[in-house]
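>>> the sequence isn't on hand, but the structure is:
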């Protein structure tokens, strides 16, 4: 039998438990496939802050670090400066990045830090019932 689809090696075997329609599962799949396709999975370090995004440490098959609410860009900057040879990314939701963490991401961008930020704007900012 020919294999049509195989789960990405960038994901662990832990089943997702996100709410239907939140898009975290789809984004995890795409990020994991990208890490494998680029050949950087073994050199990747992810940062996940508070909120639903924090659960990423259970699902990505790479090193993960948790961060305080809105502070993932600062933590990712510190990790990248200590490990300049690693691929460092933050995985943040809209409440974390566009609300409490807006100042952090602006300063990281202004300094030109060599990190990647994955911004999950699923318009389901949990505390307020939604934002655009």
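Received it, and whenever you're ready, just let me know what you need. Since the model is a prediction, treat every value here as computed from it, not as a measurement. Residues are numbered from 1 along each chain as shown.

>>> from here on, just use CA atoms for contacts and neighbour counts.
Fine.

>>> host element of the residue nearest the centre of the chain?
Closest to where the C-alpha atoms of the chain average out (Cα atoms, centre = their mean) is residue 91, at 1.9 Å. Under the criterion DSSP states H and E, the helix or strand holding residue 91 is strand 87-93.

>>> run the chain-centre distance for the helix or strand following that strand.
Along the chain past strand 87-93, the next helix or strand (assigned with DSSP H and E) turns out to be helix 94. Helix 94 has its average C-alpha position 12 Å from the chain's average C-alpha position, going by Cα atoms, centre = their mean, to the nearest Å.

>>> show me the strands in this structure, by range?
44-48, 63-66, 87-93, 116-120 (DSSP state E).

>>> thinking again about what came up before, surely the residue nearest to the centre of the chain touches residue 51?
No - counting by Cα atoms under 8 Å, residue 51 is not a contact partner of residue 91; they are 10.8 Å apart.

>>> on that earlier part again, now tabulate the strands of the chain in a markdown table and tack on distance to residue 75.
As requested, the strands of the chain are exported to a markdown table (distance: least, Cα to Cα, whole Å):
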| stretch | distance to residue 75 |
| --- | --- |
| strand 44-48 | 7 |
| strand 63-66 | 8 |
| strand 87-93 | 9 |
| strand 116-120 | 12 |
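
>>> alright, now check it against this:
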């Protein structure tokens, strides 16, 4: 009998166990992003930008080059990275408190300028790092 692999870990993620709270969607979203990076065969050409909030530790999970940005400033950092390294795939990974609150102007202006970056917006509706207040 031949065994068929039904499920395997994507090479787009590291082997680090997750730190997220039970029920949090960050882990699922990490897997989806990791799978896409692997399927597109761009892991070696990708740079991610993690911002403040629960998403800040995403650099420990994605198996690509990552950098950090100040709270709400990931689109600005990603813009700089993309302009210096135009042949790389550059993405931000941001939660709702970071992107839709303090960083809303950054993402609006990046979009208005037509920056060639991808912004991943994780809306889990809470400020998880400061006690779980509604976002």
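Happy to help now that I have it. As the structure is a computational prediction, the values presented were derived from the model and not from experiment.

>>> and the contacts of the longest helix belonging to the second structure?
Across the second structure, the helix with the greatest residue count (assigned by DSSP state H) is helix 26-39. Surrounding helix 26-39 of the second structure, the residues in contact under the criterion Cα atoms under 8 Å, 6 or more residues apart in numbering are 10-13, 18, 20, 43, 55, 58, 61-63, 122.

>>> could you redo the last one with a cut-off of 10 Å?
Counting by Cα atoms under 10 Å, 6 or more residues apart in numbering, the neighbours of helix 26-39 of the second structure from elsewhere in the structure are 9-14, 17-21, 40-46, 54-55, 58, 61-64, 89, 93, 95, 120-124.

>>> average distance between that helix and the first structure?
Comparing helix 26-39 of the second structure with its match in the first structure after superposition yields a mean distance of 0.3 Å (mean Cα distance after the TM-score superposition for the first structure).

>>> what range does that helix cover in the first structure?
The counterpart of helix 26-39 of the second structure in the first structure, counting by TM-score structural alignment, spans residues 24-37.

>>> buried ones in the matching stretch?
Applying a neighbour-count criterion of 16 or more other Cα atoms under 10 Å, the buried positions in stretch 24-37 of the first structure are 24-25, 28-29, 31-33, 35.

>>> re the thing from before, and the angle from the longest helix of the second structure to strand 89-95?
Using axes from the mean of the first three to the mean of the last three Cα atoms, to 10 degrees, the interaxial angle of helix 26-39 of the second structure with respect to strand 89-95 works out to 170 degrees.

>>> from the chain's centroid, how far away is helix 26-39 of the second structure?
9 Å.

>>> got the angle for that helix vs strand 118-122?
Taking the same axes, to 10 degrees, one finds that helix 26-39 of the second structure is oriented at 160 degrees with respect to strand 118-122.
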